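> take this sequence and fold it.
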Amino acid sequence: MYLIQGLVLGILLWCAHLGESCFPVHPTSPPPTSSPKAEITAECLQCICKVESICNLEIGCDSAVEPEKCGPYQLTEAYWEAGGSHGEDWRSCAQDKTCAEDTIKCYLGQHDIFDSPTCEDWARFYHGGPDGMNSASADTYWNRVRAQGCSELN
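So this is what the prediction gives:
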């Protein structure tokens, strides 16, 4: 039994390393049951990136905040894990824009709660998660994203 679990985990880790899968690499997390209905647009991701770091690709990690945040999207280790644990490790993935975007897309896609999501839906969910997307903090965050040139339509 443990041998089979180890093999499955090894395969999932290998797939995540290749960046070709949104399946979680942790055996306690169930894989998604269907493909996401929609994916966040490149334009919306760019607006979020601008809010998080002025899309600074050289920003590195900020260990002065708790939890530590890294890269142009200021990802935390928990967000990276929830998004499928892409790349070699969370810090290097978070600092690589493409790897971070794959993580974000997988995280948002796993929660597939919108029929026709807008950038506002994605930004609120990115910031507040499933339980905080309608919070005052998410309102403020969306206003910051919208100020970067994104509307609720893209």
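> going forward, measure contacts between C-alpha atoms and count neighbours the same way
Fine.
> what residue is smack in the middle of the chain?
By C-alpha atoms, centre = their mean, the chain has its centre lying nearest to Ile104, at 2.0 Å.
> SS state for that residue?
Judged by DSSP: H, G, I helix; E, B strand; the rest coil, the three-state class of Ile104 is helix.
> here's the other one to compare against:
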Amino acid sequence: MGALLQFLLPIIFFTLVFSQNDLQEEFPPGWTEKCIGCMCEASSGCNQTLECIEQNEVKYCGVFLLSDVYWQDAGTPVLQGDDPTRIGAFERCVRDPYCAARAVNQYIQRYAKVLDIKR
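Below is the predicted model:
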């Protein structure tokens, strides 16, 4: 039962996040909140208290362990009222599960055609 709960919690969490926001209409074909929940679980175990880690001079932060370059490729999403040019905007966004999920979704949106996601 523990393994099932560990698998389902991120999916439930992101389902609730997306149901309260407007992201669900932005998913590319074949991409769902279930996918993003699995990515969260695979990246960090959806650990919201995880500090940024540095590997090979690249900093990875948040539940998806996103890098600054990934965040920039995603269009530099920010928390409401924040500015992408402000120092720390990257860290503030990717440490917030909703903003981080938006970054992942925008990244997938941007590269969906390049990746040729099957319908």
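> the residue nearest to the centre of the first structure against Gly84, yeah?
No: the criterion here is C-alpha atoms under 8 Å, and Ile104 of the first structure misses it with Gly84 at 9.1 Å.
> now do the contacts for the residue nearest to the centre of the first structure.
Contacts for Ile104 of the first structure were tallied using C-alpha atoms under 8 Å, 6 or more residues apart in numbering; they are Trp80, Gly83, Tyr126.
> could you do Glu91 of the second structure as well?
Taking C-alpha under 8 Å, 6+ apart as the criterion, Glu91 of the second structure is in contact with Cys61, Gly62.
> try 7 Å
Each residue near Glu91 of the second structure by C-alpha atoms under 7 Å, 6 or more residues apart in numbering is listed here: Cys61.
> neighbours around Cys99 of the first structure, how many?
When neighbours are defined as other C-alpha atoms under 10 Å, Cys99 of the first structure has 20 of them.
> and it, helix, strand or coil?
On the three-state scheme (three-state DSSP), Cys99 of the first structure is labelled helix.
> spatially, what comes nearest to it if we skip its sequence neighbours?
Spatial nearest neighbour of Cys99 of the first structure, chain neighbours left out: Cys93 (5.2 Å); criterion: C-alpha to C-alpha, 6 or more residues apart in numbering.
> what about Leu57 of the first structure, helix or strand, and which?
In the assignment (DSSP states H and E), Leu57 of the first structure maps to no helix and no strand.
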